[in-house]
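> Task: produce atomic coordinates for the following.
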Amino acid sequence: MNTRKPYNGTRRNLLIAMDVGTTYSGVSYCLLDPGFVPEIQTVTRFPACEHVGGDAKIPSIIYYGQDGSVKAVGAEATQEGILEKAEDEDWVPAKWFKLHFRPNGKDEDNVDQAIPPLPPNKSAVTVFSDFL
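Next up is the predicted model:
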């Protein structure tokens, strides 16, 4: 039994939902058309993984060059040859960056040691927006 109801808005809208995970991320969207039951769609094609029937998630990683420029993001960062190029050119990875948004707590010292540091001169907000 479908309990979802038709969208009762007066104009078409687009909703985008992003799940930025510690190691992988995903995106879904929904077109809201007045009078129709919304259908949530999952994005399954991302840059660097254009094959049909691709994954519904991509790695949550960014490589930055020494000058701070973005060099590779998501699936692109895991392509063949990228790790070698990153090492050769001293690219700096940003991994687990969402954990830098966590609230302060009593276990902060123990947690801080486990979280990889952000690249130099990059805030969690900057890395997050570069990822998007």
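
> Every contact and neighbour count from this point should use C-alpha atoms.
Will do.

> where along the chain do the strands fall?
Chain-ordered strands for the chain, with DSSP state E as the definition, fall at 13-20, 24-32, 40-42, 58-59, 61-64, 70-73, 92-95.

> which residues touch the closest residue to residue 62 other than its chain neighbours?
The shortest distance from residue 62 to any non-neighbouring residue, by Cα to Cα, 6 or more residues apart in numbering, is to residue 73 (4.5 Å). For residue 73, the contacting residues are 60, 61, 62, 63, 131, taking Cα atoms under 8 Å, 6 or more residues apart in numbering as the criterion.

> For the comparison step, fold the sequence that follows:
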Amino acid sequence: MSIDAAPKPFRGPWEGDTKIVLGIDIGTTQSGVAFSFLQNGGSQVIHRVTRWPGQKIHGPTIPTLVWYSTNNKAVSFGAEAQLCTTEEQAEDNRWILAKHFKLHLHPSDMQAKYKLKLDPLPPGVTLQQIYSDFLGYLLKHT
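Predicted structure coming up:
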């Protein structure tokens, strides 16, 4: 994990209880995480995670991707999921890619109205499982 070099401070010290605040944005194609450690009397600073496994160039977002094995186990995430070696492994082992899964959250009437073409979820893997696996990955690397 790495955080950005120029955190964003708020004015004045934190006046509440000590807490960790975590912000997670799971987007259709990119996702990111920001956090703050707040202590009474301490400065209020938001940090963004800027280094993720598999990234060649560090940045605050990673691809919203999860590869699943044929036994429905999440095996690769984010930038690592786009590496040539991972894609070769995926082809050799018949892994299935979960991508654009956020669109499955739209109500069916909205999907029809806007003619959304949904990428299929990996067989036997629920949307809840994909979110659980992806959130677990984000938290592990924050």
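
> For residue 101 of structure 1, find the nearest of the strands of structure 1.
Within these, the stretch nearest residue 101 of structure 1 is strand 13-20; the backing value is 11.8 Å (Cα to Cα).

> about what we covered before: any chance of a markdown table for the contacts of residue 73 of structure 1, columns distance to residue 18 of structure 1 and neighbour count?
Shown next, in a markdown table, are the contacts of residue 73 of structure 1 (distance: Cα to Cα, whole Å; neighbours: other Cα atoms under 10 Å):
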| residue | distance to residue 18 of structure 1 | neighbour count |
| --- | --- | --- |
| 60 | 12 | 23 |
| 61 | 15 | 24 |
| 62 | 17 | 26 |
| 63 | 20 | 26 |
| 131 | 11 | 18 |
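
> Let's have those residues in CSV, adding distance to residue 17 of structure 1.
Shown next, in CSV, are the contacts of residue 73 of structure 1 (distance: Cα to Cα, whole Å):
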residue, distance to residue 17 of structure 1
60, 16
61, 19
62, 20
63, 24
131, 15
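
> which of the residues you listed still touch in structure 2?
Here those are checked against structure 2 with both residues aligned by TM-score structural alignment, their matches' Cα atoms under 8 Å, and the contacts held in both are 60, 61, 62, 63, 131.

> Select the longest helix from structure 2.
Longest helix in structure 2, counting residues (DSSP state H): helix 127-140.

> still on that earlier bit, residue 7 of structure 1: which of the kept ones among the contacts of residue 73 of structure 1 is nearest?
Nearest to residue 7 of structure 1 among these is residue 131, at 31.3 Å by Cα to Cα.

> Let me see the contact set for that closest one.
Contact criterion Cα under 8 Å, 6+ apart gives 60, 61, 62, 73, 74 as the residues in contact with residue 131 of structure 1.

> Tell me the counterpart of it in structure 2.
The equivalent of residue 131 of structure 1 in structure 2 is residue 134 (alignment by TM-score structural alignment).
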